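Asker: Just a sequence and a predicted model for now, questions to come.
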Amino acid sequence: MLTANIFSRLTFRRLSLLLNVVFFIVFQFILTGCQPQILQAETARSQWVVSTLSDPKTFNYAFNQEFPHVFLFTAEGLTSLNAMTTEIEPALAESWEISNDQKRIVFTLRENLKWSDGKPLTADDVVFTYRDIIANPAIPTDWKDSFKVGKSGTFPQVNKIDDRRVEFLLPEPFAPFLSATTGGATNQVGILPKHALYKSLTTKDSEGKPQFLSMWGTNTDPSQIIVNGPYKIASYTPGQRVIFQRNPYYWRKDSQGNQLPYIERVVWQIIESTDTAILQFRSRGLDSVEVSPENFSLLKREEKRGRFTVYNGGPRFTQTFISFNLNKGRRQNGTVVDPIKSRWFNTLEFRQAIAYAIDRQTMLNNTFRGVGTIQNSPIFPQSPYYLSPEEGLKTYEYDQDQARNLLLKAGFKYNPKGQLLDADGNRVRFSLITNAENRTRVAMGAQIRQDLSRIGIQVDFNPINFNTLVDRLSNSLDWECHLLGFVSGTVEPHDGANIWLPDGGLHTFNQKPLAGQEPLVGWEIADWEAEIGRLYIQGSQEFDEARREEIYAETQRIAQEYLPFIYLVNPLSIAAIRDRIQGVKYSALGSLSGTLWNKYELKVTE
């Protein structure tokens, strides 16, 4: 009996020890699983860890169509935008001169500029970027839309004066020119290295296309990516992270002459869920994170204990909307959009009815917890060109009776079950897609499905992977309705030219095939669509500010009347940033999805 008791106690102790060991291992696994981004934390103290929802799609800035993107860390332009003052400031160019007739601009580069491989950055690189890439008809870059001057869409002539000076000769005055040169921090033109990329422009692939079209994809060895920004790409692990290393040849220095940036390494964690990102931030795995409305109160309560600060920069520089595919074009193997549904989508009363049927105030109250504003315009309230509802901008207050009346007026009808049918008896039903990684958009889509069911429309809501969604919008064009957002980096309306010009690279609601893609037969441009494009050209030619305001006011009136985008709710720009990150200058304009516009002067303190 005594022996049995001793054995029992020994067995219990061993079992307890074993359980403790297992618990410790599991606990460590959970911690490292929740915080995979803590990479060699003991040896990399000068490190800033931030997150993004999806993998980068390119390392070639000329082909970027996403936000946020790696070029926020790696690229600079001739100028930069101060996110606190909204002023355009010198960057790679230390100064510029504009002629009295506004048709000649001469930039002077800083002395001794270098690329991340140590090679000189000169006027040759500027000419290469603007003349050989942007003005090259064989290169389908969205940068083109920012530099097409006048009705003819002529590009500026670019000439090298000497190694440090470049002149741009414009066919006519072009008001947004400087804004378009502001580089990686605003999604505008960043200078690319001629010595690394010129050969790829002159060398053809097996299809006779420039090899440049396939240069610097995300499968490229990061050591081959030559940049001029504060950081260069050190490594990329798909589905996990991009690591940026300090660029030793970056031009900026502080007032004491110390090389910038201060932080040695940035870890950009790829976390395909906003909820998971918040969990990692709360467990100290991230140094900064965008705060969604549903997490605002929680993080605000934890500020002191968690040793971080919640910054509120006001309304985000984003447009959140649903949009119908208005493309009437056809491919050889069939139409882009089902012709029956295309007729619905291209009926103005249908789009207006949808706008009236969505309860945006409830969306603001519930999904956004009141942390935002209802959106009615493609131009941001902070912009001097914004037209408010009080100034006459059309709005669509929640009114399902008005929605039904518009549908009946357009020839739709209801069956005894309350289901909406078109004039031919077809049930009105369409698919709505959004990016599944964004919890807020998924919640918005669920409400839209419910709201539209109340007027007899069946919405098949299908959140999908962001990369798949982008491919549908820009390549296959195979979609019916999407819920997405655009991000801007400036208060200049022409920053949206690639959205509003009919041949723009982000004219998603009626997308023209990009260079090299199969052409569309029967692609049409509506009169109102062409008029917005015409006004954007006219606005770019106007230097009188009062007149510019009126031109862009008219673009907003047309957009709200014809609804290529049905705007929803604009959240506030809120971020939580660890107090160990010093030097933060936070604004909605400079939040850049948590990557912060002044990253080159941030410091880490322990």
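Answerer: Yes, it's here. None of the values given here were measured: they were computed from a predicted structure.
Asker: all contacts plus neighbour counts: C-alpha atoms, from now on.
Answerer: Will do.
Asker: Span of stretch 65-75 from start to end?
Answerer: 15 Å (CA to CA, to the nearest Å).
Asker: if you count residues, which helix in this protein comes out on top?
Answerer: helix 2-34 (DSSP state H).
Asker: So which bits of that one are buried?
Answerer: Cys34 (16 or more other CA atoms under 10 Å).
Asker: roughly how far out does that helix sit from the chain middle?
Answerer: Averaging C-alpha positions (CA atoms, centre = their mean, to the nearest Å) puts helix 2-34 50 Å from its chain's average.
Asker: Same check on stretch 472-489?
Answerer: With CA atoms, centre = their mean, you get 11 Å for stretch 472-489.
Asker: can you check stretch 210-224 too?
Answerer: The chain centre lies 21 Å from the centre of stretch 210-224; the measure is CA atoms, centre = their mean.
Asker: another structure for you, compare them:
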Amino acid sequence: MRTKKLLPFFFIVFFLLSCSTNKVSTDRIVIGIPADVNTFNPLFAFTVDEGSITELLYLSLADFRWNDEKGGLDAFPMLAKKWEWADDSSFVIFYLRDDVKWSDGEPLTAEDVIFSLDLYSDPNVQSRLYGFFEDLYTDEENHIDVKKTFDLKSPYVLQINFKPGSYPRLIDIVHPVIPKHIFEKLERNNLSTADANFNPVTNGPFVVKKWERSQFITLSANKNSFLYNPDNVQELVFKVIPDYTSRLTQLKKGEIDLMELISTEDVSSLKNNDNIVLKTIDGREYDYVGWNNIDPLVYSQGGGITPNKLFGSRNVRIALTHAINRKEILEEYLYNYGELAVGPVSSIFKSYYDSEIKPYEYNPGKARTMLEREGWKDSDNNGVIDKNGIEFSFKLTYPSGNPLREYAATIMRNNLNAVGIDMTPESLELGAFIDMLSSKSLDAWMIAWYIPIPLELKAYWYSDLQNTHLNFVSYQNKEADAVMDELDKNLPDKQRKKLYYKFQKIIHEDEPVTFMYWIADIVGINKRVENINITPLGAITHCWEWSLKK
């Protein structure tokens, strides 16, 4: 589920941003966003836009960039000049820059790094990263044990220790650093509502100049930052424009310079605009149809695992995928801005994606044959196949307000009806939908996943249903579990590739869900913006490198 699609909407008055709506600033870039942020604190940056903005305000020890050639991340120095791993990966030593100051003039030191990780892991704080530090020494509440984990060599040299048997990665411990001298004075239980979250003391390439809630956020280049370049953009404005059509109109008129999530039906008009260039963020989001692999009623009555009467068989699930014309939806609604999905590993991960696995083709005849072999036949000639007195009839649930899924549900209903399956589309208010999804009380549903970088599989596909809360379909396969356990380890890339290939093959053969299509995020950018690099990491990254045509 993509967080940024779930944001609330607010209204904006543009004259607050500029004395003239027609005047284009020569040192300012305006980005249109659908809703305001709730915080500038990376501890609580739960939405995509909040994450993008806070990363411009708070730097991390390392800077990660997308390497398109290999399809993965490369790490570069940022707050840390360099780092050295122990031969056995039992610890890593960071050597910090000694010229970084907070926006209030205080120096940034390793004490800030220790304090930040302590806060991220504190159960009283409940940060967005709580529970994600299993490779470090932690207590029974997953709170980092500061004494065991950190060895402060000097104000600018820090050793981070990992517990035996762990498989640490740099990206798991490198997070935006916040100022100890500001937040150590505050009660941790109430940290999320502290004024320091809204009037931040920062260390990044930008500072908050002005925030008019529900209207705009203005960031100014931090001239004291080691990243500062006078030739690059001096001001970023995040303009809150709740209405999609209004955002699009302002992009066309040049009142905003960048807009994401452009609808495919608007692409042709934007291509005719000489001032706009279109780019896509590929391979981060896919729609899928979830088939509950277990009986939801039995599970709700005591946690028992019994195969779902309709969807418990993998052959039935494969037949359902054969029955759905996904290509029609991709072509007719998405105008091919995306690709058919074959599994949860995106093709952007070039080192690990198995291109030999092909999507199940649309073949209703094959679907009928497979269903019949599984015992599903229309025994009473009423048009609906049945087995053991149970008709193949169900509701397909999806969150309301999404035109793509409404269109897809209509196509699916007709497709499934053609093979003797009675499917009724049902839209639900988002909150109610998520509640039912989390409780595993739905039989079938349609929604999207926004995938993390780097790859994460266990949270979605591991058999331990008590601890993998995102495994909504209750998929269980011991062979897949063994592969995911191995992928947790530090392994040579060649071995990791074999494991990822094996996992994709297992998933394809089990088809726990119908993988529909990867959906491209279409981004519109005014051509006056230069040095912007759109990658799978997003559109609003490394903005301090952006510039404007003179």
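Answerer: Everything's here; your move. Bear in mind the structure is a predicted one, so any value in this text is a computation, not a measurement.
Asker: Got a TM-score for the two of them?
Answerer: For this chain pair, the superposition-based TM-score is 0.78 by TM-score structural alignment, normalised by the length of the second structure; 518 aligned residues with a CA RMSD of 4.3 Å.
Asker: ok, back up a step: mean distance between the helix or strand following the longest helix of the first structure and the second structure after superposition?
Answerer: Next helix or strand after helix 2-34 of the first structure toward the C-terminus (DSSP states H and E): strand 47-52. Here the mean offset of strand 47-52 of the first structure against the second structure after fitting is 3.1 Å, by mean CA distance after the TM-score superposition for the first structure.
Asker: which non-adjacent residue is nearest the aligned partner of Glu397 of the first structure in the second structure?
Answerer: Aligned by TM-score structural alignment, Glu397 of the first structure pairs with Glu361 of the second structure. Nearest residue to Glu361 of the second structure, sequence neighbours excluded (CA to CA, 6 or more residues apart in numbering): His322, at 5.8 Å.
Asker: helix, strand or coil for that neighbour?
Answerer: Following DSSP: H, G, I helix; E, B strand; the rest coil, His322 of the second structure is assigned to helix.
Asker: what about it, distance to Ala367 of the second structure?
Answerer: 5 Å.
Asker: Quick one: end-to-end length of stretch 289-307 of the second structure, please.
Answerer: Start-to-end, stretch 289-307 of the second structure (CA to CA) is 18 Å.
Asker: buried residues in that stretch?
Answerer: For stretch 289-307 of the second structure, by 16+ other CA under 10 Å, it's 289-297, 307.
Asker: chain center to that stretch: distance?
Answerer: Counting by CA atoms, centre = their mean, stretch 289-307 of the second structure comes out at 27 Å from the chain centroid.
Asker: residues making contact with that stretch?
Answerer: 308-309, 311-313, 317, 439-447, 472-475, 512-516 (CA atoms under 8 Å, 6 or more residues apart in numbering).
Asker: all strands of the stretch 251-400 of the first structure, in order?
Answerer: 265-270, 288-290, 308-315, 318-324, 330-331, 334-335, 372-374 (DSSP state E, counting those that start in this stretch).
Asker: Pick the most buried one from the ones you listed.
Answerer: Among the strands of the stretch 251-400 of the first structure, strand 288-290 has the highest mean neighbour count (mean count of other CA atoms under 10 Å), at a mean of 26.
Asker: just checking, what packs against that one?
Answerer: strand 47-52, helix 274-282, strand 569-578 (3 or more CA pairs under 8 Å, 6 or more residues apart in numbering; DSSP states H and E).
Asker: how about these in a markdown table, adding mean neighbour count?
Answerer: Shown next, in a markdown table, are those (neighbours: other CA atoms under 10 Å):
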| stretch | mean neighbour count |
| --- | --- |
| strand 47-52 | 24 |
| helix 274-282 | 20 |
| strand 569-578 | 24 |
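Asker: All good on my end, thank you.
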